[in-house]
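> Let me see the structure of the following:
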Amino acid sequence: MKKPLPAAIAGAVLAYCALATPTALAQPEAASAMEEMIITAIREDRKSRGATGLDLSVYETPQSLSIINAQTMQDFGLTNINTLLKMATGVNVDPTETDRTTYSARGFDITSMHIDGVGMPFGNLIVGDIDTVIYENVEIIRGSNGLITGLGNPSGTINYVRKRPTNALASSIKLTGGSWDNQRAEVDVSVPLTESGSWAARAVLAYQDADGWLDHYSNNRQVAYVVVDGQLTDTVTLAAGYTHQDNNSDGVLWGAVPALYNDGTAIDYNVSTSTAMDWTYWDTQSDELFAELGWQISDHWLLTTSARQIDYQDNSEIFYVYANTGVGLDAATGLGLLGYPGKYADERDSLVLDASLSGRFNAWGQQHQLQFGVSSARSESEGLSYAAQSGFDVMPPFPGWNGREVPRPAFAAPIVSAEQDIDLDRIYGSLLLALTDNLNLILGASAVDYTNDGVSYGVPTSASEDGTNPYIGFTWEVLDGLNAYGSYSDIYQPQYVLGEDLNPLGSAEGKSYELGLKKAFANNTLLTLALFRTEQSNLEEFKAYGDGDGIDDTDYSDDFDYSLYRGIDVESEGVEIELAGQITGELRLQAGYTHLSLEDENGDEARTFIPRNTLKLLMTWQPQALPKLAMGLSTRWQDDIYFDSAYGRIQQDNYVVVGGYASYAITEGLSVSLNVDNAFDEEYFSSVKYEQVYYAAPRSVNVSASWAF
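Below is the predicted model:
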């Protein structure tokens, strides 16, 4: 394995201000005036590169785009990305274990996570909680994302927009306490460093310690973020920052809880039931350095560069419970389960460099946009495995465990179980041609060169591929405030998994289409109607765990060395409707409905753990008669989902989860709030993606006090 890329590289690479619009930055004023106006535009008008890489509003973008801002996160207590994305239109959250989660949209896994418009497309599995305290907005771009990632996954992209310094001194403190001994503190301070405000800094800290509704589970999370930005010259801006998140969980699930007895009947157990042993833990730590530089070359052209260096560590001692093959869990005795302990340590160092030139030009009596860029991403990882020397026990009758059935085992010295070096280089570009005042044509392409050099438990996982994603879209303002749009993109998605033959499965490929209407109303309210269709081949689907010998053993000797996948062909189509904005002076609404159809090559239902119909709603009401009072309602509904296991169908019926908040401003800077989630104590499985399940959180109540000064 190559040595990790040094963090000093990230600090030395100058990076971009691409989130500010070129037109906002251009000012024909004297240098002193320009200095203040440029930095104000950068901080107050930060825009991501959306779905096309161009400077387009949500209304102008030919794809579906939802934004959840910091105020909504604060109001509804969306302190981690799982709770936030559960409220995002079209997104399905699958927490298959207490500390591992996958996300999907339009039937497919979301594999691309961006920060400030620059991404690291190296996987779809999130370990631990991602705290939202450092983000100003979270954007969910649904549909093919080849222009901004180079990998045309048809699900979409999640873009986290980091908080930046404000133009005046500002600070706040928030303290929260509530169910399951939840204790949380947040501090946010922004300070101008110069009298003019041309340089400023911001620091955000968060600490949370809480138990869980599941037996034995607890979580401690610490977050620190600091950023400094300012102007080197009248036309050159620089930002640099550091993010640290430490997430420590005890009493964790690896796998989950058996759902069925061997006769196919459902197991009846409490919402708090867990198969975790009390010695288990799963700790993660992420440290990121980033630097951004923007050069306003002229009134209409901006050169941007960025660098991100991420160091990630993952350490765990975990315990897996599974049914004896061919026997299952006996309904009369509760016997038939086996234990499998594990100890793992993983490290991953990643570096992403990106540079782009974007701007506007006039031709044929119209103004057009152009963006051209290059990016290079590197990810180097190593995994250690510690063989357990005990703990492979025949488990006692289930349910009724206390977490002490199997003592912490002794573990052998570690071996290097997996190594993986991924290189992803690409050239990308997009062009918006204003054919008329009301009709825009968007053309784009992304060429990708991908190399994966790796091994897993002695089996090579190496692969080398290249591909190109063409993109075409249009927007047509048929009436004032009414945009018709459409987009098409090829799909090219490398997959970092092994097939059943212990060879790399290879890439998924296909085509993605979207047609829609966007209607803009007063108060920045937007109604979006989207029709979408995707055709995808060789899509990874989990098949089984195995040790590569092809023998399905009946005990722990069938090692869980590999996760084996098969490639399937899937067609997805559906419709999405979203309404977001200030409906009246008192009422703000963000609501969306998604209908989805997913079929395999035989015309049968595919990926049945994904709901076919979902409804999300966030509503805030601030009555004019009581200006110090604000209230909110959150609602999410989904229809039936299921998973067909060897012992029968694991079914989750349709359910609705209702929550809300009420806040009151005691003084101008001091307010108190009450947040309730799952107010009606709905009982439902968190996921049925695999053959094991556990119950999602029951009703919870939290009280907060916030002080802004």
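
> going forward, measure contacts between C-alpha atoms and count neighbours the same way
Fine.

> Tell me the spacing between P460 and A418.
Using Cα to Cα, to the nearest Å, P460 is found at 10 Å from A418.

> Equivalent analysis for S196, please.
As defined by Cα to Cα, S196 lies at a distance of 52 Å from A418.

> List the contacts of G123.
By Cα atoms under 8 Å, 6 or more residues apart in numbering, G123 lies in contact with 111-112, 496.

> most neighbours, which of those?
T111 (25 neighbours; other Cα atoms under 10 Å).

> N124 is in contact with that one, correct?
Yes. With contact defined as Cα atoms under 8 Å, T111 counts as touching N124 (4.3 Å).

> Count the residues that sit near D453.
Counted with other Cα under 10 Å, the neighbours of D453 add up to 16.

> scratch that, F361 is what I was asking about
Residues lying near F361 (other Cα under 10 Å) number 12.

> can you pull the buried residues of the helix or strand harbouring it?
Taking DSSP states H and E as the definition, F361 sits inside strand 337-363. Of all the residues in strand 337-363, those buried under the rule 16 or more other Cα atoms under 10 Å are 337-360.

> To compare with the earlier structure, here is another sequence to fold:
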Amino acid sequence: MAFNTMGSISRQAHKRQWRLVLLGCTALVAFAPAKSMAQQVENRDPGIVLDTITIDGKDDDSKSIVATKTSSGSKMATDILDTPASVSVITAKELQQRGAQSVEQALQYTAGVSTDFYGSDDRFDFFKIRGFDAYTYRDGLPLGRPFGGLREEVYAYDRVEVLKGANSTIFGVSDPGGSVNYVTKKPKSERFGDAYVTGGSNSRKEVGFDFGDNLTTDDTLSYRLTGKFKDADGEYDYSRDDEKFFIGGLTWRPTDMTSLTVVFDHLHRNGVPGSGGHPVGSDFKRSRFFGEPDYNFRGTDRNTVSVMFDHNFGNGLSFNSNARYSDAKTDFGYAYISKTPTDGSTIAERSFFGNESSNENFVIDGRLQYEASFSGIESRSLIGVEYNKSSSSNDTYFGRAPSIEWNNPVYTGGPVDLPLIASTRTKQNTKAVYIQQDLTFADRFIATVGLRNDWLDIGQRNRLQNNALDEENLSEFTSRVGLTYRVTDEMSVYASYAESVAPPTIGLKPEQGEQYEVGVKYQPTAFPALFTASVYDLTKNNITVTDPITSNPTTVGEVRVRGLDLEAKSEITDSFSLMAAYSFMKSEIIENGIAGGEGNRLSFVPEHQGSLWANYKIAGSGHRGDMTFGLGSRYIGSYYFDNTNTTKTKGNVVVDASFSYEFIDKSTFNLNVRNLFDKKYVAYGGFGADFYNPGREIAVSLRRTW
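Model prediction:
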């Protein structure tokens, strides 16, 4: 299937001109009349062994908020300065420093990422990148869209990598706004440990541990065990937020050139999907509950086995492979306010909504990487294949619920027989082949090219229509090209063009996107820091919009987001660190569709948003240990609740804070407060109920590291 299917000849010509400019720049660099480039290619000395770049070799995510390398830009571990894309990394230290307990909280201080726009709805991880739902990955292997999936446990990961913009040539089918890659905690070749106990708001009681060591004296076999157990409530009545999580891994290093890691993890959650909303225009406390206590549940059970293999053959040739098998089951059911009366009545209509789903998935990715140097040109080549097989079921229930008097609520119990409105069984097989090529000229110019083709075989049976089978076989080709110039050892500028294609819904066209981006990055050598700025023009066609209540998909034709991202992460001194981010997003529906009008803004996309977080440490003296104070502020600009642009929320500022005191060597007292001043606003509404943003949350922890 041809990727580029634009509706106007002039627009096609414009895009071809951009491609020619980028490809032309690459060609000019490749064939510039420099003496080191004009020579014929010479055979490489077989005795030369190029150093392999590894993330673990330089970045220690537990000790710094500043990352210098990433694998999300090309599936090859690369300096962030050399990556022709905007990349943000949230390290383990930053996650702990800010006390992030969810993916949404982890991403809240990242430029271009918006969160919390569904308020107290706790079913999924809700976030967008550059105005679009993001696609998520774990160790480079696809997990899927967070909307409709299960909520990830951030304590399982060493870092969270955010790749902004269209780029299906790296990880495969994805949305054009960007991707989030979670990097699993793996064994280390040293003894280490971390353990904590936490108590706090909403009756929260929690313990966690993360430790590992070598099992042999020669570092050939190491282990790591990580766990988290939580007993808590939500911020509203009749809620719960319980969790049991465990992950264990073994790494075998038979030689310095080979490693094999096997990781098993189990995630069990027993929670609730949300508050059910509040009457439109009311101002009740967040704790008020208008759902049904007897029909209010959200369950998650997932078991996962991951295998990671790496082998360096020497002479610049290496092989890497990741594989993962997972079996997940989720369900939820709740009653919500579906209509607030406008005639002065205080009786709100309600509906029941429920879902049961399961997914069994096996995915494997193998890639061969070759690094060489000839005639002043450094080359890194990657060729890979991926196979992804999944089988899932999805049952959706919906029906009317008894109305409720919101001034004196009386609960009536759960539904006796809730109608099944949708029941599908889906199987999908995806095969892909991809190549990535980096060429570095004169130690300054880096040309990057990526090509990928995905073959998708999808079959879906509708149980409500006599198991009627719908099938689609698709072939999707995507490409990207980028050019980076290292102005100095500390600064680089880049320009790139990238394409994306999202997994289709049967009966709807695949969503296709493309992005033009230019940016600059600065990484001083005087202190750990990374400053980035980028501007982009992002277009998406055949965009599918999922109604948050009914989960029915519709399309809105073509949309565009043009924007600016600014981000800074710095450890200016041993005592002071600062993170800052700002985003401007101008979204527009270009071609009208079912769910919106031309010229309107996209829903849940603020034009402006920004954040600032500062940490200051007062060094210990005498019997007093180190004290660290943290203060952060997040601004979320005004956004619309729907594509018709009829209702919206105003801009709001939320303040977070933290405090840490080392009362004994490597033992600390930690205090984290989210939404310090308990700022309250309607994060989502417009369909019959209002959903407030998360309220103030206080957590007190005792932590021991070794």
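
> Show me which of S196 and A418 of the first structure is the more surrounded one.
Looking at S196 of the first structure and A418 with other Cα under 10 Å, you find the greater number of neighbours at A418, namely 19 against 14.

> how close does that one sit to S456 of the first structure?
Applying Cα to Cα to A418 of the first structure and S456 of the first structure gives a distance of 4 Å.

> mapping the contacts of G123 of the first structure onto the second structure, which are still in contact?
Among these, the ones whose aligned partners also touch in the second structure (both residues aligned by TM-score structural alignment, their matches' Cα atoms under 8 Å) are T111.

> any chance of the contacts of G123 of the first structure in TSV, with distance to Q536 of the first structure and secondary structure too?
Listed next are those as TSV, based on distance: Cα to Cα, whole Å; DSSP: H, G, I helix; E, B strand; the rest coil:
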residue	distance to Q536 of the first structure	secondary structure
T111	15	coil
S112	17	strand
Y496	17	coil
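
> What separation do you get for the counterpart of R191 of the second structure in the first structure and I134 of the first structure?
Using TM-score structural alignment as the criterion, R191 of the second structure maps onto L169 of the first structure. Between L169 of the first structure and I134 of the first structure the distance is 17 Å, computed by Cα to Cα.

> So between these two, which is more surrounded?
Neighbours per residue (other Cα under 10 Å) separate L169 of the first structure from I134, with I134 holding more: 23 against 16.

> And that one? What does it align with in the second structure?
Following TM-score structural alignment, the counterpart assigned to I134 of the first structure within the second structure is A156.

> Contact partners for its match?
Contacts for A156 of the second structure (Cα under 8 Å, 6+ apart) come out as 184-185, 226, 247.

> go on, R100 of the first structure?
By Cα under 8 Å, 6+ apart, the contact list for R100 of the first structure reads 125-128.

> what secondary structure does the aligned residue in the second structure for it sit in?
Under the alignment (TM-score structural alignment), R100 of the first structure maps onto F124 of the second structure. Classification of F124 of the second structure using DSSP: H, G, I helix; E, B strand; the rest coil returns coil.

> Now do F124 of the second structure against R145 of the second structure, distance only.
F124 of the second structure is 10 Å from R145 of the second structure, by Cα to Cα.

> Then T705 of the second structure?
Going from T705 of the second structure to R145 of the second structure by Cα to Cα gives 35 Å.

> got it, and N270 of the second structure?
21 Å.

> Y640 of the second structure now?
As judged by Cα to Cα, Y640 of the second structure and R145 of the second structure stand 22 Å apart.

> same deal with G599 of the second structure?
Distance of G599 of the second structure to R145 of the second structure, computed by Cα to Cα: 27 Å.

> after the strand or helix carrying A387 of the first structure, next one along is what?
For A387 of the first structure, the host element (DSSP H and E) is strand 366-388. Scanning forward in sequence from strand 366-388 of the first structure by DSSP H and E, the next helix or strand is strand 411-434.

> Give me the helices and strands touching that next one, please.
When contacts are defined as 3 or more Cα pairs under 8 Å, 6 or more residues apart in numbering; DSSP states H and E, strand 411-434 of the first structure packs onto helix 146-149, strand 366-388, strand 439-456.

> rewinding a little: let me see the contact set for the match of R191 of the second structure.
Contacts of L169 of the first structure by Cα under 8 Å, 6+ apart are 189-192.

> which of those tops the neighbour count?
Ranking the contacts of L169 of the first structure using other Cα under 10 Å puts S190 first, with 23 neighbours.

> For that one, what is the corresponding residue in the second structure?
In the second structure, the residue matched to S190 of the first structure (TM-score structural alignment) is G212.

> Tell me the spatial nearest neighbour of its match, not counting adjacent residues.
R224 (4.1 Å; Cα to Cα, 6 or more residues apart in numbering).

> I figured that neighbour was touching K186, is that so?
Yes. Contact criterion Cα under 8 Å: R224 of the second structure and K186 qualify, at 6.6 Å.

> Touching both of those two, which residues are there?
Joint contacts of R224 of the second structure and K186 (Cα under 8 Å, 6+ apart) are 249-250.

> count of neighbours near the closest residue to L498 of the first structure other than its chain neighbours?
Once flanking residues are discounted, L498 of the first structure sits nearest to P504: 4.5 Å by Cα to Cα, 6+ apart. Neighbourhood size, P504 of the first structure [other Cα under 10 Å]: 19.

> Pull the contacting residues for P504 of the first structure.
461-463, 496-498.

> Mark which of those residues are part of strands, please.
463, 498 (DSSP state E).

> Nearest to M73 of the first structure among the contacts of P504 of the first structure?
Y496 (32.9 Å; Cα to Cα).

> Double-check that L28 of the second structure belongs to a helix.
Yes. Counting by three-state DSSP, L28 of the second structure is part of a helix.

> so where do the helices sit in the stretch 451-600 of the second structure?
Assigned by DSSP state H, counting those that start in this stretch, the stretch 451-600 of the second structure shows no helices.

> got the buried residues for stretch 169-185 of the first structure?
For stretch 169-185 of the first structure, a neighbour-count test (16+ other Cα under 10 Å) marks 169, 171-180, 182-185 as buried.
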